[in-house]
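Visitor: Sequence and predicted structure are below.
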Amino acid sequence: MAPAQFPGALSGVVVLDLTMMLAGPFASMMLADQGATVIKIEPVGGDNTRRIGPHLEDELPRDQGGYGAYFGSINRNKRSICIDFKSAEGRALFHELVAQADAVIENYRGGVAERLGNDYETLARVNPALVYVSVRGFGDRRGGASPYGHWPAYDPVAQAMGGIVGITGPEAGGTPTKIGPGVGDIIPAMYAAFGLVSALLHARASGQGQYVDIGMVDSIMATCERAIFQRGMTGENPGVEGNHHPLLCPFGFFRAADGWVSLAVPNEKFWAILTKLIGRPELATDPRIGQNDQRLQHRDEVVRLVEDFTLPRTRAELAGILGGQVPFGPVYRADDQFADPHFAARDMLAQVRHPGTERDVTIANTPVKMTGTPGGVRARAPLTGEHTDTILTEFGIGPERIAQLRASGAVD
């Protein structure tokens, strides 16, 4: 095998990526950002998420596979090959790749991998050191057979049953509030990337691979650990929290003249600083609200006292007064992030050329900053089957066989 395309902490790690939509591709994107050679194996015609927008008018035509922004953002740093798993030749070829790979990641519905001959048990016979990761809505039978294992699931299902929606939204009544970005996919993706690297360390030490089972609903529940320990400790059923914290006060969002700001006061030290900054130092030792437990009992009053100061002032004015003194931040949207020097200094807004156009577009970079092996966006997402010949050559397949595989339709 050739070395990884990019240097990085995972340089030399070869991952065969069978995933689509968001959870699986986000996980393999995290690996590719850190230098793993991630080979995106698409069906002939390409991953359907290539067709999801937004699109540019002059971009790659849809009949060439498409290249929407959704696909471009989470498939950067990867290479693409198209293999027809309905073909016996295609399945056999995939097994040849597996023999030389470190890991496979997929997010099929339960039973699909078995029907395709790509299940863990089959591939482990080909490569006993293989790490095999699956991301499913309710997990896989290998990690514990859920009664809902056959149910399809996407982000809102994971958010709902994982419990994050149940503690998010208005404090009384109202409709359930979904978290904006697809955390029902993205959080499981992070667990999947962590699980893959953990299993890979074990495989390299022992020569023995294993199955890594990630349930989307489980991942969200684990992320809502506070609600679980509250229920486990008190027997009470935590509900929606609104814009404030159930255990700390003041700790949440407060109105400003031109939007909202966040403040987090986790202890009496910061409460004393905040009260001084807002011109009410006597509140630090007020017998009714001087301690956190007391402030929780009088939260509405505390919020009103804080907003007496924040509401007449803009976010910028408040940043000048509170920023760097107490935990503080304005509530941002994308325009604010594009303008704030923090995100430029942290290289969080990456530019990549959009295929078929002369335009560079902005995508979010990795937040994982490593001093010795820097990761991040180094290359745009691939075109459909862009690297088929190169990948097959790296795996030791000669030009005559590549031509035969193309002629049969096993690859594209």
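Guide: Happy to help now that I have it. Residues are numbered from 1 along each chain as shown.
Visitor: all contacts plus neighbour counts: C-alpha atoms, from now on.
Guide: Fine.
Visitor: mind checking how far the residue nearest the centre of the chain is from Asp155?
Guide: The centre of the chain sits closest to Ile186, judged by CA atoms, centre = their mean, with a distance of 3.0 Å. Per CA to CA, to the nearest Å, Ile186 is found 9 Å from Asp155.
Visitor: List the contacts of the residue nearest to the centre of the chain.
Guide: Counting by CA atoms under 8 Å, 6 or more residues apart in numbering, Ile186 touches Leu22, Ala23, Phe26, Ala27.
Visitor: what's the neighbour count on the residue nearest to the last one when sequence neighbours are not counted?
Guide: Across the structure, with CA to CA, 6 or more residues apart in numbering as the measure, the residue nearest Ala27 apart from its sequence neighbours is Ala189 (4.4 Å). Using other CA atoms under 10 Å, Ala189 is surrounded by 26 other residues.
Visitor: try this one next to it:
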Amino acid sequence: MTALDDVRVLDLTRVLGGPYCTMLLADLGADVVKIEPPGGDFVRETPPFHEADERFGGYFQSVNRGKRSLELDFDDEADRAAFRSLVDDADVVVENYRVGTMEKFDLEYEQLAERNPRLVYAAMRGFGDPRTGSSPKQDEPAFDLVAQALGGVMHQTGQADGPPTKVGFGVGDIFTGVLHAVNILAALHHRERTGRGQFVDTAMYDAMVSLAERSVYQYSYTDEVPDRDGNSHPTLFPYNAFEADDGYVVIAALTDGHWHGLCEAMERPGWVVEYSSGPERLEARDDLRPAIAEWVARRSVADVINALRGTVPCAPVQDVADVYDCDHVSQREMLVEAELPGTDETVTIAGTPIKMAETPPTPGDRAPLLDEHRSELLEPAVGPRPEPETQTDPEPRDGETGRVGLTDGSLDDD
């Protein structure tokens, strides 16, 4: 038994944040059906590819494991009818289009909820949905970079004398996707109590404001816009990355006990008395930081870690190869193998960070091939999809094509 083995999710999302959200639900046991437009989620075509199979790349594999795939063209009434039939037995619909896209196909929340009042309809957008709160930006498309820029994340990231810098990974997508999963689970819990589904939405801009919470309260308390601090912290010291002779190490000696441990390792007993409190250490950080940096620089990363381990929070700055070699990552099953379809090869993707004692999540099989599960989802009710006579690019219809949400810029996710 898994925690969500009685939940069916219809996943209309593509790219990163939405698929990450629904993959979390699949890891928890939900039956996630990835509804893809003609040609599929365009991330299927994004490298890197494995030499043994190029039908989809690592990007698609990493956030679509454990799902089933069904290709539907919402420009086609028969395919819209097929989707509605799936909605009748679904628990959740997840989409990440711009406001108004689903209305163009008469597949918006209100239409679907008439068929299935227990449906949880979850929209993940750049700027939210007017059903839960209006925004002057709701008609604009958004991607991870846009969300990081607007939410204050980029302004706060980078060195003090450098430009605003985006976080290396797609936090605008991933963090929003995690919050969206929380949103869905809360709505499902409410439905169990009331019997009623509802519309929920999570905006990328909102998520980034939430992620940048420290700058929000700092501005309120001080009436000053916080500056970039690089790897340091504006109110805590020592809390920084220091360069050793073979790499970098982070040291976070926040409490008095941690500070005492660092002073002992550095053979600086006088500092314990001279800088006995956190505010005193923060006030003197311009004098203390060079001395700590010099102590670290004369040692290897391993020597620093060995001197501080168990007493002072510290860690090496690892690259992904180091992560692969880490015993913690191995024992916590944070790297899992996914098959390449039609081969004996596997590739490694990130495992699930959600751990449960009674109903442990189980990362599912590889990501699906496009339309791989049509027969088990629709046939014989609607029959197989007819083969197209020619492979041509259709002319847009009023600025759109059957590849819903991509050609008209309605996609919010990245």
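Guide: Ah, there it is. Model, not experiment: these values are computed from the prediction.
Visitor: picking up where we left off before, now, the contacts of Ile186 of the first structure that are in strands?
Guide: Per DSSP state E, strands hold no members of those.
Visitor: Can you lay out these as TSV showing distance to Gly111 of the first structure and neighbour count?
Guide: Below are the contacts of Ile186 of the first structure laid out as TSV (distance: CA to CA, whole Å; neighbours: other CA atoms under 10 Å):
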residue	distance to Gly111 of the first structure	neighbour count
Leu22	20	22
Ala23	18	28
Phe26	22	25
Ala27	21	27
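Visitor: Any chance of TSV for the residues you listed, columns distance to Arg231 of the first structure?
Guide: Shown next, in TSV, are the contacts of Ile186 of the first structure (distance: CA to CA, whole Å):
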residue	distance to Arg231 of the first structure
Leu22	31
Ala23	29
Phe26	32
Ala27	31
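Visitor: Out of those residues, which two sit at the greatest distance?
Guide: Taking CA to CA as the measure, the contacts of Ile186 of the first structure span a maximum distance of 8.5 Å, between Leu22 and Ala27.
Visitor: coming back round to it: which of the contacts of Ile186 of the first structure lies closest to Pro341 of the first structure?
Guide: Closest to Pro341 of the first structure, out of all of those and judged by CA to CA, is Phe26, at 26.1 Å.
Visitor: any idea what that closest one aligns with in the second structure?
Guide: Aligned by TM-score structural alignment, Phe26 of the first structure pairs with Tyr20 of the second structure.
Visitor: just Ile105 of the first structure next, same as before
Guide: Aligned partner of Ile105 of the first structure by TM-score structural alignment: Val94.
Visitor: Against Gly144 of the first structure, how distant is Gly215 of the first structure?
Guide: 10 Å.
Visitor: Leaving out sequence neighbours, find the closest residue to Ser135 of the second structure.
Guide: Ser135 of the second structure's closest residue in space is Phe127 (CA to CA, 6+ apart), at 6.8 Å.
Visitor: and the helix or strand hosting Ile220 of the first structure, how far from the second structure on average?
Guide: Assigned by DSSP states H and E, Ile220 of the first structure belongs to helix 216-223. Here helix 216-223 of the first structure, set against the second structure after superposition, deviates by a mean of 0.6 Å using mean CA distance after the TM-score superposition for the first structure.
Visitor: Which positions in that helix come out as buried?
Guide: For helix 216-223 of the first structure, burial by neighbour count (16 or more other CA atoms under 10 Å) applies to Met216, Val217, Asp218, Ser219, Ile220, Met221, Ala222, Thr223.
Visitor: against the second structure, where does whichever helix or strand comes after it fall?
Guide: Counting by DSSP H and E, the next helix or strand C-terminal to helix 216-223 of the first structure is helix 225-234. Here helix 225-234 of the first structure aligns to the second structure at residues 213-222, judged by TM-score structural alignment.
Visitor: what distance separates that stretch from the middle of the whole chain?
Guide: 25 Å (CA atoms, centre = their mean, to the nearest Å).
Visitor: Not counting it itself, show me its contacts.
Guide: Gly152, Gln156, Val209, Glu224, Val225, Pro226.
Visitor: For Cys314 of the second structure, state which of these is nearest.
Guide: Looking across these and measuring by CA to CA, the closest to Cys314 of the second structure is Gln156, at 22.9 Å.
Visitor: how many neighbours does the closest one have?
Guide: Neighbours around Gln156 of the second structure, by other CA under 10 Å: 25.
Visitor: Please say which position in the first structure it maps to.
Guide: Per TM-score structural alignment, Gln156 of the second structure is aligned with Ile167.
Visitor: Would you quantify the distance from the closest residue to its match other than its chain neighbours to Phe254 of the first structure?
Guide: Closest residue in space to Ile167 of the first structure, ignoring its immediate chain neighbours: Val240 at 3.8 Å, by CA to CA, 6+ apart. Distance, Val240 of the first structure to Phe254 of the first structure, using CA to CA: 17 Å.
Visitor: cool, Pro266 of the first structure as well?
Guide: On the measure of CA to CA, Pro266 of the first structure and Phe254 of the first structure end up 16 Å apart.
Visitor: So for the two, which sits in the more crowded spot?
Guide: Comparing Pro266 of the first structure with Phe254 by other CA under 10 Å, the one with more neighbours is Phe254, at 23 against 16.
Visitor: can you confirm that one is in a helix?
Guide: No. Using DSSP: H, G, I helix; E, B strand; the rest coil, the assignment for Phe254 of the first structure is strand, not a helix.
Visitor: Test my guess that it contacts Gly242.
Guide: No. If you go by CA atoms under 8 Å, Phe254 of the first structure and Gly242 don't touch, sitting 11.5 Å apart.
Visitor: Distance from stretch 276-290 of the first structure to the middle of the chain?
Guide: So, by CA atoms, centre = their mean, the centroid of stretch 276-290 of the first structure is 41 Å from its chain's centroid.
Visitor: List of residues touching that stretch?
Guide: Outside stretch 276-290 of the first structure, the residues touching it (CA under 8 Å, 6+ apart) are Glu268, Trp271, Ala272, Thr275, Gln294, Arg295, His298, Val302, Val306, Phe309, Ile321, Leu322.
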